[in-house]
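Student: here is my input, please return the structure:
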Amino acid sequence: MLKKTFKAIDRGFLFVEEWSLFAAVAIALVTAMANVVLRKMTSDVSLYWSDEVVRKVIFFSTYIGCVAAIRSRSLIRIDALPQLMPVLKKPLTLFSHLVVLVFSAVMIKLGWQMTMMMYQDEYARTTTLQIPEWYFYIVLPIMGGMMFIRTLIVMVEDWRGKQDITGEN
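Tutor: All right, here's what the predicted structure looks like:
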């Protein structure tokens, strides 16, 4: 039962991560390329908002990329010390997971507060496109929740001594 639940959560998160990152990066790439082509081909046509789009995509992909990094066990952590003293590997891995859980909880709490603050401020809009800023801040608590759940799944995998409880490597 637990394995099926973890596998369903993993598939759902993987779908959201891959497709949202693909769409965001594709939008940034097309926007930036179009701006460069327009600037080089014409002397007076430019997409004045392309830089803002690219900045927002970098913001988005950084935070969603954190969730993906947990799945692949690529999130930054202490790994030099366990190589020197293998007995410290499990305690330091547990410490690393606990720090990520605390960080995730902080992201949920502060991200939600910041989102609500931006939502209540009618003037909080992006500079050029005039998109409400809270659309971008909502990524923070969502990412925090996804990180928290993913970290719990990885902790269970570590506790059971399996590399990947979802059946995939």
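Student: from here on, contacts and neighbour counts on C-alpha atoms
Tutor: Fine.
Student: tell me which element the closest residue to Arg71 other than its chain neighbours is part of?
Tutor: Leaving aside its chain neighbours, Arg71 sits nearest to Arg150 (6.7 Å; criterion: CA to CA, 6 or more residues apart in numbering). When elements are assigned from DSSP states H and E, Arg150 belongs to helix 139-160.
Student: that helix: which residues count as buried?
Tutor: 139-158 (16 or more other CA atoms under 10 Å).
Student: next: stretch 53-62.
Tutor: Those buried within stretch 53-62 under the rule 16+ other CA under 10 Å are Val53, Val54, Val57, Phe59, Phe60, Ser61.
Student: likewise for stretch 67-80?
Tutor: Residues Val67, Ala68, Ile70, Arg71 are the ones in stretch 67-80 that count as buried (16+ other CA under 10 Å).
Student: now swap in stretch 116-133 and tell me
Tutor: Met118, Tyr119, Arg125, Thr126, Pro132, Glu133.
Student: may I ask which two of the residues you listed are separated the most?
Tutor: Tyr119 and Thr126 (12.7 Å; CA to CA).
Student: now, which of the buried residues of stretch 53-62 sits nearest Phe15?
Tutor: Among the buried residues of stretch 53-62, and counting by CA to CA, the member closest to Phe15 is Ser61, at 14.4 Å.
Student: to compare against the first, here's the next sequence to fold:
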Amino acid sequence: MKILDWIESAFSAVLFLAGIGISLYSVFMRYVIGASQSWATEIYTMMLVWAIFIGFSTALKEDKHIAIDIIYDRAGPTFRKISQIFTLVVGISFSVFVIWTGLDMVMTAYEQQIKTIDLNFPIWINYLIMPIAGTLLFIRFCEKAYKFFVKKEDVTHGEDILWKQ
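Tutor: Have a look, this model is predicted:
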């Protein structure tokens, strides 16, 4: 999992920084030089989307997603266990849905040979992020399920208090 952590972080950072760099280049060329670079929009949009979708998995791993802790923190251990199981089931189901629909999008775009307007770049490559992100989320939810059921940890807060009470 440490290798996956490193790969996710590296790809997300490189794609984000490259996307921002191309975006700044595009702005400079358009407003300072007066030469619009229409190709840049396609590239930096794709890079930022890929960086964000890869970041979903990292955010899940580090518990950085939006959560409503006020109810969870005041609830008893039974409610906490039930809510964590529910969260894991919904998360794994959502991940499978993203993988499935993402693969369908990729295959449809590939079969139809859809390409971007400015670069004439195959759009199915852009769509690959959907099944990749879904797979990364699936791995992270399975990791959380393992920690919850086998290691007896509170996967929302990273503690092992649920099973001690």
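Student: translate the residue nearest to Arg71 of structure 1 into the numbering of structure 2.
Tutor: Matched to structure 2 by TM-score structural alignment, Arg150 of structure 1 sits across from Arg140.
Student: next up, the contacts around its match.
Tutor: By CA atoms under 8 Å, 6 or more residues apart in numbering, Arg140 of structure 2 lies in contact with Ser57, Leu60, Lys61.
Student: and those as TSV, adding secondary structure?
Tutor: TSV is the format used below for those (DSSP: H, G, I helix; E, B strand; the rest coil):
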residue	secondary structure
Ser57	helix
Leu60	helix
Lys61	helix
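Student: dump those into CSV; add distance to Gly158 of structure 2 as well.
Tutor: Listed next are the contacts of Arg140 of structure 2 as CSV, based on distance: CA to CA, whole Å:
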residue, distance to Gly158 of structure 2
Ser57, 16
Leu60, 12
Lys61, 10
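Student: now structure 1: which of the residues you listed match?
Tutor: Shared with structure 1 under both residues aligned by TM-score structural alignment, their matches' CA atoms under 8 Å, the contacts from the contacts of Arg140 of structure 2 are Ser57, Leu60, Lys61.
Student: thinking again about what came up before, return the member of the buried residues of stretch 53-62 of structure 1 nearest to Leu21 of structure 1.
Tutor: For the buried residues of stretch 53-62 of structure 1, the nearest to Leu21 of structure 1 is Ser61 (6.1 Å; CA to CA).
Student: I'd like the next helix or strand past whatever helix or strand that closest one lives in.
Tutor: Take DSSP H and E as the rule and Ser61 of structure 1 turns out to sit in helix 50-71. Beyond helix 50-71 of structure 1 in the direction of the C-terminus, DSSP H and E gives the next helix or strand as helix 80-84.
Student: what's that next one in contact with?
Tutor: By CA under 8 Å, 6+ apart, helix 80-84 of structure 1 touches Leu88, Lys89, Leu92.
Student: swap the cut-off to 10 Å and go again
Tutor: Pro86, Val87, Leu88, Lys89, Lys90, Pro91, Leu92, Thr93 (CA atoms under 10 Å, 6 or more residues apart in numbering).
Student: what range does it cover in structure 2?
Tutor: Aligned by TM-score structural alignment, helix 80-84 of structure 1 falls on residues 70-74 of structure 2.
Student: rewinding a little: want to throw the buried residues of stretch 116-133 of structure 1 into TSV with distance to Val25 of structure 1 and secondary structure?
Tutor: Listed next are these as TSV, based on distance: CA to CA, whole Å; DSSP: H, G, I helix; E, B strand; the rest coil:
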residue	distance to Val25 of structure 1	secondary structure
Met118	25	helix
Tyr119	25	helix
Arg125	22	strand
Thr126	19	coil
Pro132	20	strand
Glu133	19	coil
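Student: how about Glu111 of structure 2, what's its partner in structure 1?
Tutor: Checking with TM-score structural alignment, Glu111 of structure 2 has Gln120 as its match.
Student: what does Leu60 of structure 2 give?
Tutor: Per TM-score structural alignment, Leu60 of structure 2 is aligned with Ile70.
Student: quick check: that match touching Thr151?
Tutor: Yes. Taking CA atoms under 10 Å as the definition, Ile70 of structure 1 is a contact partner of Thr151 at 6.6 Å.
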